[in-house]
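*Asks:* I would like to see how this sequence folds:
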Amino acid sequence: MAERARADAMRNRERLLDAAATAFASSDGPVSLDAIARAAGVGIGTLYRHFPSREALTEAVYRAELAEVAASAGKLLARHPPAVALRRWMDRYAEFVAAKRGMAESLRVVFESGAVVPGDTRASIVGAVELLITAGTGDGSLRAEVRADDLVSSLLGITLASSSAGQTQRMLDLLAAGVVAR
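*Replies:* Down below sits the predicted model:
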């Protein structure tokens, strides 16, 4: 019986994380925790049992999405040539950054508390880009002098400075073209 209760609790936690990630991604401002609980099909008490504060939920969503975006580099490389995988990963990274707008205030508190360290986030993203660049320089499709840290800075600048999704896509296309081997 205890195993079933743990399995139900894990499913509820995952549903809460999924609902929160969706809500944060589709909102430009704070999201109601009641709305997240309803979307997950659980009561607000269940949400608070798993995540005692908005910041705890925000941190959990952020960590899960960061892990997923970093891991997606390897998954894309398994299915696509390195240059294509890199461009598709850029899209995934842009989605990751855009989704943070709906949880910006809570995320700021999480960073200020030290629960999430910006350098750790950057290291995770740089590691994913290094994987893609290494594969691309290995097969000759990407320029060998491209530094992962420079590419990450460019990606972040594009995603933060773009005024529309269309502009983001055009700028990512330009960046991707700039790292392709001639």
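
*Asks:* From here on, just use CA atoms for contacts and neighbour counts.
*Replies:* Fine.

*Asks:* could you say what helices and strands the helix ranked longest in the chain packs with?
*Replies:* Taking DSSP state H as the criterion, the chain has its longest helix at helix 54-79. Packing partners of helix 54-79 (3 or more C-alpha pairs under 8 Å, 6 or more residues apart in numbering; DSSP states H and E): helix 2-25, helix 82-99, helix 104-113, helix 118-139.

*Asks:* now with 6 Å?
*Replies:* On a contact count with 3 or more C-alpha pairs under 6 Å, 6 or more residues apart in numbering; DSSP states H and E, helix 54-79 meets helix 118-139.

*Asks:* Here is a second sequence; please produce its structure as well for comparison:
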Amino acid sequence: MSSPVRRADAAENRARIIQAARAVIASSDELRLNAIAKQAGVGQGTLYRHFPTREDLLAEVYRQDVDELVAAAPALLAEHEPVAALARWFDQVADYARVKRGVFAAVEVAVWKDLSAHSLGPIGDALTTLLDAGKADGTIRPDVDARDVILLIGYLSRLGEAEWDARARHLLDVVLDGLRRRR
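*Replies:* Next up is the predicted model:
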């Protein structure tokens, strides 16, 4: 039986590995597991115990990003008016999309399909929550739904790294402006 200290240590190692992987994905086209292990301050054996394959690690980074994005919607609505909450959520979408693009580029097609199934429903539900709040207070157009927005923001996957900083958030602002109800 494992001691509580050992389990806490393992959980901490796992979290550091995921954090290092997220940073590498966001900043590099090349994902080298030995570099991630070094950045996380763990040995390669520890990395492979937690994530036997590169795809396992990438899938976990992706799943955590989806979970964080979904959890952000109600939290943002609790603190901000609907349009401001949606704008802040879009900021998180831009960060998420940058990581997602790197993850999808590196994960095999079968894994990608599983990840897409995991994310589409919860992300659509979170977006619906934000849109419904804006519709209820009259700031969001009544004729849009989550699927419309997901289709519109799909362009993020087409932005190259060279133009990401200049265009990603600007284009999300354009989408947000199109979602606003005109009075």
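
*Asks:* thinking again about what came up before, flag every buried residue along the longest helix of the first structure.
*Replies:* By neighbour count with 16 or more other C-alpha atoms under 10 Å, helix 54-79 of the first structure contains the buried residues 54-62, 65-66, 69-70, 72-74, 76-77.

*Asks:* likewise stretch 10-28 of the second structure?
*Replies:* 13-14, 16-22, 24-26.

*Asks:* Equivalent analysis for stretch 151-161 of the first structure, please.
*Replies:* 151-152, 155, 158-159.

*Asks:* now that stretch, how far from the chain's geometric center?
*Replies:* 14 Å (C-alpha atoms, centre = their mean, to the nearest Å).

*Asks:* With stretch 121-141 of the second structure instead?
*Replies:* 18 Å.

*Asks:* ditto for stretch 138-145 of the first structure
*Replies:* 26 Å.

*Asks:* Go through that stretch and flag the buried ones.
*Replies:* Buried-residue list, stretch 138-145 of the first structure, by 16+ other C-alpha under 10 Å: 141-143.

*Asks:* That stretch aligns to what range in the second structure?
*Replies:* Here stretch 138-145 of the first structure aligns to the second structure at residues 136-143, judged by TM-score structural alignment.

*Asks:* Endpoint to endpoint, the matching stretch covers what distance?
*Replies:* 12 Å (C-alpha to C-alpha, to the nearest Å).

*Asks:* now do stretch 103-112 of the second structure
*Replies:* By C-alpha to C-alpha, one end of stretch 103-112 of the second structure lies 9 Å from the other end.

*Asks:* Check what contacts it and list those residues.
*Replies:* Here stretch 103-112 of the second structure makes contact (C-alpha atoms under 6 Å, 6 or more residues apart in numbering) with 55, 58.

*Asks:* quick one: which of the buried residues of stretch 10-28 of the second structure is nearest to R98 of the second structure?
*Replies:* The closest of those to R98 of the second structure turns out to be A26 (C-alpha to C-alpha; 6.5 Å).

*Asks:* Need the nearest residue in space to the counterpart of the closest one in the first structure, chain neighbours excluded.
*Replies:* Matched across to the first structure, A26 of the second structure falls on A25, judged by TM-score structural alignment. Sequence neighbours aside, A99 is the residue nearest to A25 of the first structure in space, at 3.9 Å (criterion: C-alpha to C-alpha, 6 or more residues apart in numbering).

*Asks:* For the residue positioned nearest the centre of the first structure, give me its contacts.
*Replies:* Centroid check for the first structure by C-alpha atoms, centre = their mean gives F96 as the closest residue, at 3.5 Å. F96 of the first structure makes contact with no residue, according to C-alpha under 6 Å, 6+ apart.

*Asks:* Kindly recompute the last result at 8 Å.
*Replies:* Counting by C-alpha atoms under 8 Å, 6 or more residues apart in numbering, F96 of the first structure touches 65-66, 69.

*Asks:* Now check the second structure for the residue matching it.
*Replies:* Checking TM-score structural alignment: F96 of the first structure goes with Y96.

*Asks:* gap between its match and V103 of the second structure?
*Replies:* On the measure of C-alpha to C-alpha, Y96 of the second structure and V103 of the second structure end up 10 Å apart.

*Asks:* Quick check: the two most widely separated of the buried residues of stretch 151-161 of the first structure?
*Replies:* With distances taken as C-alpha to C-alpha, the most widely separated pair in those is L151 and T159, at 12.3 Å.

*Asks:* Kindly confirm whether my reading is correct that the match of A26 of the second structure touches G102.
*Replies:* Yes. Counting by C-alpha atoms under 8 Å, A25 of the first structure does reach G102; the two are 5.9 Å apart.

*Asks:* re earlier: want to throw the buried residues of stretch 10-28 of the second structure into a markdown table with distance to L176 of the second structure?
*Replies:* Output for these, formatted as a markdown table (distance: C-alpha to C-alpha, whole Å):
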| residue | distance to L176 of the second structure |
| --- | --- |
| N13 | 39 |
| R14 | 36 |
| R16 | 34 |
| I17 | 35 |
| I18 | 31 |
| Q19 | 30 |
| A20 | 32 |
| A21 | 30 |
| R22 | 27 |
| V24 | 30 |
| I25 | 27 |
| A26 | 24 |
